[in-house]
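> Structural data only, the sequence is not supplied:
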C-alpha cells in the first residue's frame, strides 16, 4: 500500500518500511538462534539413559551425520518463514483483515497458520531432501532411523501462530495509538475553532465601544479626536490580529490596553481615574491576546460607565512563581445576572472560556465585590520566554 492510499484509507498497516522489516528480521533471527542452541546442545541425559550403550552410540553417531542438514535447515526454515509471513502480511493488508471483528480475524489467522505451516513443510522438506542427496551426498537413512526436518511441521505451526499473535497485537496497539493521536488532533482543532469564534465575537464588541468614544470626541475636541483615531487604529489592529495568535508578549498587550484607556479617558474625562502597577518580574510573561484589554474594558464599561459621578480603574501585574497574577479593580457593583450573555457579560464569559481552553485546569478567573469595589483576578501559568520590556 503506497503512502497516498495509507493516508486516505481507514485501514493503516501495522508497520511500514524499516519498522516492519525490523520486526520480521528480529523474530526470525530469534527463531534461528533458538534452533542453533538446540543443534549445539547435546541430547538430554534423562532421555539417552533410557537406551543401552550400543543404541546411544548409534544415535550420537547419527546426530553427528545429520548436523550439516540441521544447520542447512536452520537457514532454510527462517528464510521460508520470513517469505511466507511477508506474503501473508501483504494479503492481509490488501484485504484489510485488521478491520474485521475479532472473532473473524482469529478464524482467518488460524487458517493462515495452517496454510503457511503446510506450505513451509513442503518447501523445507523439498529443499533439505534435495540437498541431502545432491549437495551433502548423504541419504541419512539407516536401520529405521530417519531424519526428516519436515516432521517439524507441528512446531512450525506454533512458530507461525506466535508470529501471528505478535503481528496482530502490535498492529492493534499501533492503530489504537494512531486513533488516540487523531482524536487529540481533532480536539485541538475544535479548541482552535472555538477560540477563533470567541475572538470573532469579541472584536465587534471592542469596535462598538471604541467607535462610540471617537464619535463623542469629534464634536467636543477635534484635536483629541485625531489622537483617538490613532489609538483606535492600534486597538483595531490588535483586535483583528488576535485570531492569528494564541499568546502575545505582555508588553504588546499593555500597549493595546494603554491605547484603549486613552480612548476611555478622553470619553469620560475627569470622571475616570486610571492607575496601574507592574512587577518587573512580569516582563517575561505572555498572555492570550486582548485578555487584559477585555478585563480593563469591562471595568470601565460596567463600573464607571454605568454609574454617575467619579470612578476609578486600577490594574496590577505580578509574578508569583511561574504564574502571572492579574488583578483589575474598579468602582461599582456586580449586577444580578451579570454573567449571563443577555446581561452583556460576554467579555468575561469569553475570557473564562479562553483560559479554560488554553490552560485546562491550570488557569483561573474569579470575580468578587466588597464595599463598592469589584475585583477581577486572573491567574495565568507561564512558560519560559525571552524578556519583554514593559510599556
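Looks like it came in fine. Just so you know, these numbers come straight off a predicted model, no measurement behind them.
> Only C-alpha atoms from now on, for both contacts and neighbour counts.
OK.
> The helix or strand hosting residue 189 - contacts with which helices or strands?
Under the assignment given by DSSP states H and E, the secondary-structure element containing residue 189 is helix 153-220. Other helices and strands packing on helix 153-220, by 3 or more C-alpha pairs under 8 Å, 6 or more residues apart in numbering; DSSP states H and E, are helix 102-130, helix 222-241, helix 250-268, helix 346-358.
> So which of these is nearest residue 314?
Shortest distance between residue 314 and these, using C-alpha to C-alpha, is found for helix 250-268: 11.2 Å.
> tell me the angle the helix or strand following that closest one makes with helix 250-268.
The element immediately downstream of helix 250-268 (helix or strand, assigned by DSSP H and E) is strand 272-278. Per axes from the mean of the first three to the mean of the last three C-alpha atoms, to 10 degrees, the angle that strand 272-278 makes with helix 250-268 is 170 degrees.
> list the helices and strands the next helix-or-strand element following strand 272-278 packs on?
Proceeding C-terminally, strand 272-278 gives way to strand 286-287 as the next helix or strand, assigned by DSSP H and E. In this structure, strand 286-287 packs against strand 248-249, helix 250-268, with contacts taken as 3+ C-alpha pairs under 8 Å, 6+ apart.
> One more to weigh against that first structure:
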C-alpha cells in the first residue's frame, strides 16, 4: 500500500469551492470584527476616525492575509517545520517571515490608498521604518501561528490516514481469516462424508450409493450457489436438509431429523455453512450410536436471529473440548459480529446437548448496502 502525499490546506480548500468561500468569509468576518473593535476603542478620542476608516484598516489586512496564508501553507508543505532535519529549515522560514511581512505591509498600504481614494479622501502613510517595525511584530506572530496551524493540520490528516490504513489492514486480515475458516469446513466435511460412505458400503451398498448421489448433489449445489461469506438462509436451509438426509442414510429409520426454519426468513443472511458443523458434531458425538433425534430451529426475535441445534444423544462430556467445527464457528462469529453475538452449549435436562446461537438479523438490503 503506497503512502499518499500530504496535500496543503490551500489545495484541499480549492478542490471544494464551498469550503474556499467559507475560508474567505472567515477572514472577512475577522476583519469586520477587528474593525468594530477599532470603532469602539476610538469612541473616547477627541477626534476619532470615521467608522469606515477602522474597517478599511482591518479589512485591508485580513484580505491580504487570506491570500498570504495559502502561500504560507504551500511553502510550509515544501519546507516543513516538523520531521527529520527541521532545524536546517528554520533559517529558510526566517527569510520567508521577512518576505511575508514586507508583502503584507506593501499590499495592505496599497489597498488602503485605493479605498481612501474611492471615499474621496487621502491615506497618509507614516514613517516607513516605524510602520515596518510596528507591523512586523504582528506579522511575526501571525506567521508563527500559520506554521503551527499547518503542522497541526498535517498531523491530524496523517493520523487519520494511518487509522484508515490500519482499519483496511484489519479488514483484509479478517476477510482472509474468514476465507480460510470457511475453506476449512468444506474439506473437513467431504473427508468425513467419504469416510461414512466407505464404512456404509460394507453394510448396505444401496444406501452407500444413495449417499454418493446425495454428496454429488451437495457439491453441485455448492458450486452453483452464490459466493461470499454470507448467503440467504433459504439456500443454507436447502444445504442443511440435504446434508441431514445424507447423514441419516447411514442408519435408515433410526436417525430422525427435524429442521424448522421460519419461512419468512428465507431472504435473511447467515454466514455460509454456519450450522452445518454444529449438525455434524451432533451426528458424530451426541448421536454416534446411529440412533436418536436431532432438532434444528431458526427464528427471529427482537431483531435478532436465533438458532438452536439440539440432540437427545449421550450428552456433553464434562471434559469435552471444542473441536475443529465448533472452534471454527466461534472464530467466524467473533470476526463477523465482534461483541454482538452469543454461542452457548449446554446439557439438556432430558438428555443430550443443545447449542444456541444469537446474532444480528440481516436482510438482503442491509447486506447490499454494506451494513453489518
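Received, thanks. All values derive from a computational prediction rather than experimental measurement.
> related to what we said a few turns ago, run the chain-centre distance for the helix holding residue 189 of the first structure.
Computed by C-alpha atoms, centre = their mean, to the nearest Å, the separation of helix 153-220 of the first structure from the middle of its chain amounts to 9 Å.
> do stretch 212-222 of the second structure as well
A distance of 38 Å separates the C-alpha centroid of stretch 212-222 of the second structure from that of its chain, computed with C-alpha atoms, centre = their mean.
> circling back to that earlier point, nearest to residue 129 of the first structure among the helices and strands packed on strand 286-287 of the first structure would be which one?
Residue 129 of the first structure sits nearest to strand 248-249 of all those, at 76.2 Å, using C-alpha to C-alpha.
> equivalent range in the second structure for the closest one?
Under TM-score structural alignment, the alignment places strand 248-249 of the first structure onto residues 231-232 of the second structure.
> before we move on, back to that, nearest to residue 237 of the first structure, out of the helices and strands packed on strand 286-287 of the first structure?
Across those, the minimum distance to residue 237 of the first structure, taken as C-alpha to C-alpha, is reached by helix 250-268, at 9.1 Å.
> Please name whichever of the helices and strands packed on helix 153-220 of the first structure is nearest to residue 72 of the first structure.
Once C-alpha to C-alpha is applied to those, the stretch that comes out nearest is helix 102-130, at 7.3 Å.
> Any buried residues in the closest one, and which?
Of all the residues in helix 102-130 of the first structure, those buried under the rule 16 or more other C-alpha atoms under 10 Å are 105-106, 109, 112-114, 116-121, 124-125, 128-129.
> and if you look at stretch 192-206 of the second structure?
So, applying 16+ other C-alpha under 10 Å, buried residues of stretch 192-206 of the second structure: 193, 196-197, 200.
> Report the two of these separated the most.
Distances among those were taken as C-alpha to C-alpha; the most separated pair is 193 and 200, at 10.4 Å.
> wait, which of the buried residues of stretch 192-206 of the second structure is closest to residue 56 of the second structure?
Checking these against residue 56 of the second structure by C-alpha to C-alpha gives residue 193 as the nearest, at 88.0 Å.
> Which position in the first structure pairs with that closest one?
Aligned against the first structure by TM-score structural alignment, residue 193 of the second structure finds its counterpart in residue 210.
> Find the residue closest to that match in space, skipping its chain neighbours.
Sequence neighbours aside, residue 232 is the residue nearest to residue 210 of the first structure in space, at 6.5 Å (criterion: C-alpha to C-alpha, 6 or more residues apart in numbering).
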